[in-house]
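In: fold the following and give me the result.
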Amino acid sequence: MSTPQACNAYLRPLRDAMDVLGGKWKIPIIMLLSIKERRFKEIQREIGVTAKVLSAELKDLESHELVRRTVYDTVPISVEYALTDYGRTLERVIGEIREWGVHHRERILERAEPLPAAAHQH
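Out: Presented below is the predicted three-dimensional model:
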């Protein structure tokens, strides 16, 4: 990576991935849907996100072909969301990120100094 262009070309795929997966909610949505299909309200309840934000995140994930939306002709209409086969390709990647997070948390907690005894008194 001797030139800015080479560096940019190297980083572009990483930026693309972060654009698709970035934010607070996309990875939790993907992990939840990796377990089983879910209805909108189930996803909302299980990850604790507002309907407006969840709707936007699901639309974005659907536009990237990671999530499939299925509408059932029931009364009232029901909609289920599931990972696509392409979306399932992220399970291993996200699992690896999670494992890194586990080890990172352990490392940080090991480094943390215990609170002085006076801090525990009320």
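In: okay, CA-based contacts and neighbour counts for the rest of this
Out: Will do.
In: pull out the buried residues from the helix or strand where S34 lies.
Out: S34 belongs to helix 26-35 when elements are defined using DSSP states H and E. Going by neighbour count (16 or more other C-alpha atoms under 10 Å), the buried part of helix 26-35 is K26, I27, I29, I30, M31, L32, L33, S34.
In: repeat for stretch 64-82
Out: For stretch 64-82, burial by neighbour count (16+ other C-alpha under 10 Å) applies to L66, V67, R68, R69, E80, Y81, A82.
In: I'd assumed the third one was in a strand, is it?
Out: Yes: note on R68: a strand contains this position according to DSSP: H, G, I helix; E, B strand; the rest coil.
In: next up, for comparison:
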Amino acid sequence: MTKRSFVCGLDAAISVMGGKWKGLILFSLGEEGPLRFGELRRAVPGISERILILQLREMEASGLVDRKVYHQVPPKVEYSLTDFGSSLNTALAPLGQWGEEHMERIEALP
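Out: As a prediction, the model looks like this:
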């Protein structure tokens, strides 16, 4: 296995949560707590089922999300943030606040 080397902390953080959807998934799980797949899909508007599955697998592999399977009929699976995922969510909060403050300007960009 090749060890990754990063230029800075931001580079490392983006490698874990890069892409459009992971931040929204983190935000939804942080706001609403553990969610089942269907609930999470409704909480992240515009995401396809396939992409949500792929993103959750990547996030679980990187330790951001925990997947808990309840052995019952019908089957039940819940996703929640790990401590690692919660800490990233906390770090992203100021960026989200910045986006809220500048949303009109950003929407007006060509």
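In: need the TM-score between these chains.
Out: Laid over one another, the chains give 0.81 as their TM-score (TM-score structural alignment, normalised by the length of the second structure), with 101 aligned residues with a C-alpha RMSD of 2.0 Å.
In: export the buried residues of stretch 64-82 of the first structure as JSON lines, with columns for distance to F40 of the first structure.
Out: Output for these, formatted as JSON lines (distance: C-alpha to C-alpha, whole Å):
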{"residue": "L66", "distance to F40 of the first structure": "16"}
{"residue": "V67", "distance to F40 of the first structure": "12"}
{"residue": "R68", "distance to F40 of the first structure": "12"}
{"residue": "R69", "distance to F40 of the first structure": "10"}
{"residue": "E80", "distance to F40 of the first structure": "7"}
{"residue": "Y81", "distance to F40 of the first structure": "7"}
{"residue": "A82", "distance to F40 of the first structure": "11"}
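In: and the two most separated of those?
Out: Greatest spacing in these, by C-alpha to C-alpha: L66 and E80 (13.9 Å).
In: before we move on, the earlier item: starting at the chain centroid, how far to the helix holding S34 of the first structure?
Out: Offset of helix 26-35 of the first structure from its chain centre (C-alpha atoms, centre = their mean, to the nearest Å): 6 Å.
In: longest helix of the second structure?
Out: Secondary structure of the second structure per DSSP state H: the longest helix is helix 83-101.
In: what range in the first structure does that helix sit on?
Out: Aligning helix 83-101 of the second structure against the first structure (TM-score structural alignment) gives residues 85-103.
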